[in-house]
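Participant: have a look; sequence and predicted model below, questions after that.
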Amino acid sequence: MAFVEELRTGNFSLYGQWLALLSGLLLIVLGAVTFIAHIIFSILAIVFGVICIIIEVPLIMKLFPTGPTFDRFFGGLKNHWWRFIAYVVFAAVMWASLANGGGILAIGAVTVTMAAGCYLIAAVKKQSKVTTTWLGGTGVQSHYFDTRNAVPV
């Protein structure tokens, strides 16, 4: 399924995934850029960015064997509500960096806040968990089913 088709689905868990991936990349980059000026918030931004990417890329979980502790910690984040809570915490910390003069980290705070909002909407609407096929996820519809004729391919 093409990226534009995925965006047309109206599934906020998919929007949340894309925004969380963007947030993860931004947090890593911005954390590295501001490392000297804001060491603690930069380290937190990098850690949050890595966690966002681990949570949101299903292919990572398939490629690397994990232990029971890791599965307990990240396994609970498969639920929309838990992802919403995790991203709200990440966003709150990044917004708090502004009080310490972490100006550019606000970009990461905005994207994480938007990702949390998407997961909140998905949870409230009780939408099913959907992940993009671009990163090894389930996709919106099965690849083995032709929706034009409604017959298996």
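Facilitator: That came in fine, so what should we check first?
Participant: CA atoms for contacts and neighbours, from now on please.
Facilitator: OK.
Participant: so what does the longest helix along the chain touch, helix or strand wise?
Facilitator: If you go by DSSP state H, the chain has its longest helix at helix 12-33. Under the contact criterion of 3 or more Cα pairs under 8 Å, 6 or more residues apart in numbering; DSSP states H and E, helix 12-33 touches helix 3-7, helix 39-56, helix 105-124.
Participant: go again with 7 Å.
Facilitator: helix 39-56, helix 105-124 (3 or more Cα pairs under 7 Å, 6 or more residues apart in numbering; DSSP states H and E).
Participant: so that helix versus helix 105-124, what angle?
Facilitator: 160 degrees (axes from the mean of the first three to the mean of the last three Cα atoms, to 10 degrees).
Participant: buried ones in helix 12-33?
Facilitator: 12-32 (16 or more other Cα atoms under 10 Å).
Participant: nearest to T132, of the helices and strands packed on helix 12-33?
Facilitator: helix 39-56 (9.4 Å; Cα to Cα).
Participant: centre of the chain to the closest one, how far?
Facilitator: 11 Å (Cα atoms, centre = their mean, to the nearest Å).
Participant: ok, second structure coming up, stack it against the first:
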Amino acid sequence: MTLAEEFRSRNFSIYGQWTGVLCIILCFALGIANIFHLHLIILFSIICLVCAFILIFVEIPLLLRICPTSAGFDNFIRKFSSNYMRAGIYGVMSLIQWLGIIVKATSLIAAAVVLLIAAAFYALAGIKGQQFQGSKTLGGQGVAQMIV
């Protein structure tokens, strides 16, 4: 299945996964950009950076095969294999970044918005009863099994 066919499938988990890739990029970039504030917002930027690294392993399953990680970390990441669990983790990450507004309004709001959109896509996939379908481009369904 090509990337265009994946988007035409109308499976919200595909949309959520690609929005998740955008979240990884945004969380990493905005986490670094906001870490230089001399304010409590540093805590939220560090949390945003940690979220980016967690999301890399959640959204790109191929990395669990090729990166040396512990069994505990692998089990933690594998908990997020369903649409509802992914919606939950994105929702929690978004909520944390929204709480950063209490401290100071920064560009981390963009990360909070995109994390919320990804959570909504995964929640819609769960509500519609769609099975989680990982993108083949990102190492899902067959690609990760070929690398042993």
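Facilitator: Received the coordinates, thanks. Everything quoted here is computed from the prediction, not taken from an experiment.
Participant: can you give me the TM-score here?
Facilitator: The TM-score (TM-score structural alignment, normalised by the length of structure 2) is 0.87; 139 aligned residues with a Cα RMSD of 1.4 Å.
Participant: what residues in structure 2 pair up with the longest helix of structure 1?
Facilitator: Mapped onto structure 2 using TM-score structural alignment, helix 12-33 of structure 1 covers residues 12-33.
Participant: centre of the chain to the matching stretch, how far?
Facilitator: 6 Å.
Participant: with structure 1 overlaid, report how far it is off on average.
Facilitator: In the superposition against structure 1, stretch 12-33 of structure 2 averages 0.6 Å from its aligned positions (mean Cα distance after the TM-score superposition for structure 1).
Participant: any idea of the angle the longest helix of structure 1 forms with helix 39-56?
Facilitator: Using the same axes, to 10 degrees, helix 12-33 of structure 1 lies at 150 degrees relative to helix 39-56.
Participant: ok, and what's touching helix 12-33 of structure 1?
Facilitator: 42-43, 45-46, 48-50, 52-53, 56, 105, 108, 111-112, 114-116, 118-119, 121-122, 129-132 (Cα atoms under 7 Å, 6 or more residues apart in numbering).
Participant: T113 of structure 1 pairs with which position in structure 2?
Facilitator: So T113 of structure 1 corresponds to L116, using TM-score structural alignment.
Participant: roughly how far does that match sit from V143 of structure 2?
Facilitator: 28 Å (Cα to Cα, to the nearest Å).
Participant: higher neighbour count, the two?
Facilitator: L116 (23 against 14; other Cα atoms under 10 Å).
Participant: which outside residues touch stretch 109-129 of structure 2?
Facilitator: Contacts for stretch 109-129 of structure 2 (Cα under 7 Å, 6+ apart): 11-13, 15-16, 19-20, 23, 26-27, 83-84, 86-88, 90-91, 93-94, 97-98.
Participant: the residue nearest to the spatial centre of structure 1 and S13 of structure 1: what is the separation?
Facilitator: With distances taken as Cα atoms, centre = their mean, the residue of structure 1 nearest its centroid is A20 (2.8 Å). For A20 of structure 1, the distance to S13 of structure 1 (Cα to Cα) stands at 10 Å.
Participant: one more: T131 of structure 1?
Facilitator: For T131 of structure 1 relative to S13 of structure 1 (Cα to Cα), the value is 7 Å.
Participant: how about E56 of structure 1?
Facilitator: For E56 of structure 1, the distance to S13 of structure 1 - Cα to Cα - is 10 Å.
Participant: check I55 of structure 1 too.
Facilitator: 13 Å.
Participant: likewise T133 of structure 1?
Facilitator: With Cα to Cα as the criterion, T133 of structure 1 and S13 of structure 1 are 13 Å apart.
Participant: what's the answer for A122 of structure 1, then?
Facilitator: Taking Cα to Cα, one finds A122 of structure 1 at 6 Å from S13 of structure 1.
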